[in-house]
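Asks: here are the coordinates; sequence isn't available:
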């Protein structure tokens, strides 16, 4: 039977590991933050302790056989209701998948600590925090580069040509996906739409600044589409 001090230590350690991951979510103001992750991790740890050691007093009785993993196994499927609660459909965009996955991982960490697998629990905590905090800038940079960015220009009629655009974009001219010229709302002006692919917003903004220096350009507006 597990001693009282060891049980308390496992619960405290699980709460601490959950707080490390929860703090990263709290910092981004997600619904499932510090307290939620701590509670999930401590709860999973307690389930594991109960599953593995809570029925030791009846194991010695005749014809009594228990599976020590039966309660812990329910945590894996039971945590799904919390994960589903963090996934929201806003318009046509699904939000909260990463937070749901972090809750699922925290539950696994709690089970590991409850089972006495301290090294596995600590290693998993470090990995999860690294994935949540370290990979996010890389992911955002990649998404930014894959997004379609547009420039809306108001120019003097007949003044903006492909050659002028190539001078402004330089080596990034190959990233121009679309170049559309329409009559402007006022006489003598044209509306030009330029779409770029696989180009960061910073690079598109730099191109916009160069186009603003052209005396034929009246107005430049920057936009983006996912």
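Replies: Done, it's in. Nothing here was measured: the structure is a model prediction, and the numbers come from that model.
Asks: all contacts plus neighbour counts: C-alpha atoms, from now on.
Replies: Will do.
Asks: what helices or strands is whatever helix or strand residue 37 lives in leaning on?
Replies: For residue 37, the element it lies in under DSSP states H and E is helix 34-53. Judged by 3 or more C-alpha pairs under 8 Å, 6 or more residues apart in numbering; DSSP states H and E, the packing partners of helix 34-53 are helix 4-27, helix 70-78, helix 97-114.
Asks: Same question for that helix: list its buried residues.
Replies: When neighbours are counted by 16 or more other C-alpha atoms under 10 Å, the buried residues of helix 34-53 are found to be 34, 36-52.
Asks: Name the surrounding residues that touch that helix.
Replies: By C-alpha atoms under 8 Å, 6 or more residues apart in numbering, the residues outside helix 34-53 that reach it are 1-2, 7, 10-12, 14-26, 68-72, 75, 103, 106-115.
Asks: make it 6 Å
Replies: 11, 14-15, 18-19, 22-23, 26, 68-69, 71-72, 106-107, 110-111, 114 (C-alpha atoms under 6 Å, 6 or more residues apart in numbering).
Asks: Okay, one more to line up with it:
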């Protein structure tokens, strides 16, 4: 049991150093508790298998891990801590079953994942964010020109806005001009986005099928304004 306390403490030190929700004490208790449960199977005279006890530990630790996970708006916190709790329980069960070396190796691997992989994950996020920013800087505004009947102005405006919302696009200008023969022309300037070009082409396809639309086309010329 002392070895399970040591293994759980190694994992908990890294968690507490980063000021996570579960620190040294929590990891030690999880590891020790799992070891006690699995050790029970070897203490009784019946043919109870350690794997049966381990299966119950896996189920029980899910409730503890679930209490760590918090939702803050659209973000979820505590997933890594909950996963670490789950892995710590696994370390305790392995040590409790008598596999000391394997248990400590697993504890070291958990520490490695929480430190080194965390660094690589942050680097990847920085690279991805830089790539998205560079892509947006290269893109220019797109222009959508829709011609329809004056009596259908409200329906046309609504349909265009719905299509933009569908593809998560934003516009910076939305102008309506009167034309001859009771026609109007909607001119929409769409802000740059990573998927803007393909999305606008799909919007043109959808609008061309609309009965209120007489003509629709797409411009993507840099620096063009109204």
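Replies: Structure's in. What do you need? Quick caveat: nothing in here was measured; it's all calculated off a predicted structure.
Asks: Could you report the TM-score for this superposition?
Replies: Here the TM-score for the pair of chains, by TM-score structural alignment, normalised by the length of the first structure, is 0.58; 149 aligned residues with a C-alpha RMSD of 2.9 Å.
Asks: Please identify the deepest-packed of the helices and strands packed on helix 34-53 of the first structure.
Replies: Of these, the one with the most neighbours on average (mean count of other C-alpha atoms under 10 Å) is helix 97-114, at a mean of 24.
Asks: what range in the second structure matches it?
Replies: Alignment note (TM-score structural alignment): helix 97-114 of the first structure is matched to residues 79-96 of the second structure.
Asks: That stretch vs the first structure, mean deviation?
Replies: Here stretch 79-96 of the second structure, set against the first structure after superposition, deviates by a mean of 0.6 Å using mean C-alpha distance after the TM-score superposition for the first structure.
Asks: mind checking how far that stretch is from the chain centre?
Replies: Using C-alpha atoms, centre = their mean, to the nearest Å, the mean C-alpha position of stretch 79-96 of the second structure is found 23 Å from that of the whole chain.
Asks: Next: stretch 137-154 of the first structure.
Replies: 17 Å.
Asks: any idea how far residue 61 of the second structure is from residue 55 of the second structure?
Replies: 10 Å (C-alpha to C-alpha, to the nearest Å).
Asks: Mind checking which residue lies nearest the centre of the first structure?
Replies: Taking C-alpha atoms, centre = their mean, the centroid of the first structure lies closest to residue 98, which sits 5.0 Å from it.
Asks: how close does the corresponding residue of the second structure for residue 88 of the first structure sit to residue 163 of the second structure?
Replies: Here residue 88 of the first structure is matched to residue 70 in the second structure, going by TM-score structural alignment. Residue 70 of the second structure sits 34 Å away from residue 163 of the second structure, taking C-alpha to C-alpha as the criterion.
Asks: Among those two, which residue is more densely surrounded?
Replies: residue 163 (18 against 12; other C-alpha atoms under 10 Å).
Asks: wait, residue 180 of the first structure sits on residue 193?
Replies: Yes: counting by C-alpha atoms under 6 Å, residue 180 of the first structure does reach residue 193; the two are 5.1 Å apart.
Asks: residue contacts, the closest residue to residue 31 of the second structure other than its chain neighbours?
Replies: Among residues not flanking residue 31 of the second structure along the chain, residue 92 sits closest, at 4.2 Å (C-alpha to C-alpha, 6 or more residues apart in numbering). Residues near residue 92 of the second structure by C-alpha under 6 Å, 6+ apart: 4, 31, 34-35.
Asks: about what we covered before: you'd agree the match of residue 88 of the first structure is up against residue 77?
Replies: Yes: counting by C-alpha under 6 Å, residue 70 of the second structure touches residue 77, with 5.1 Å between them.
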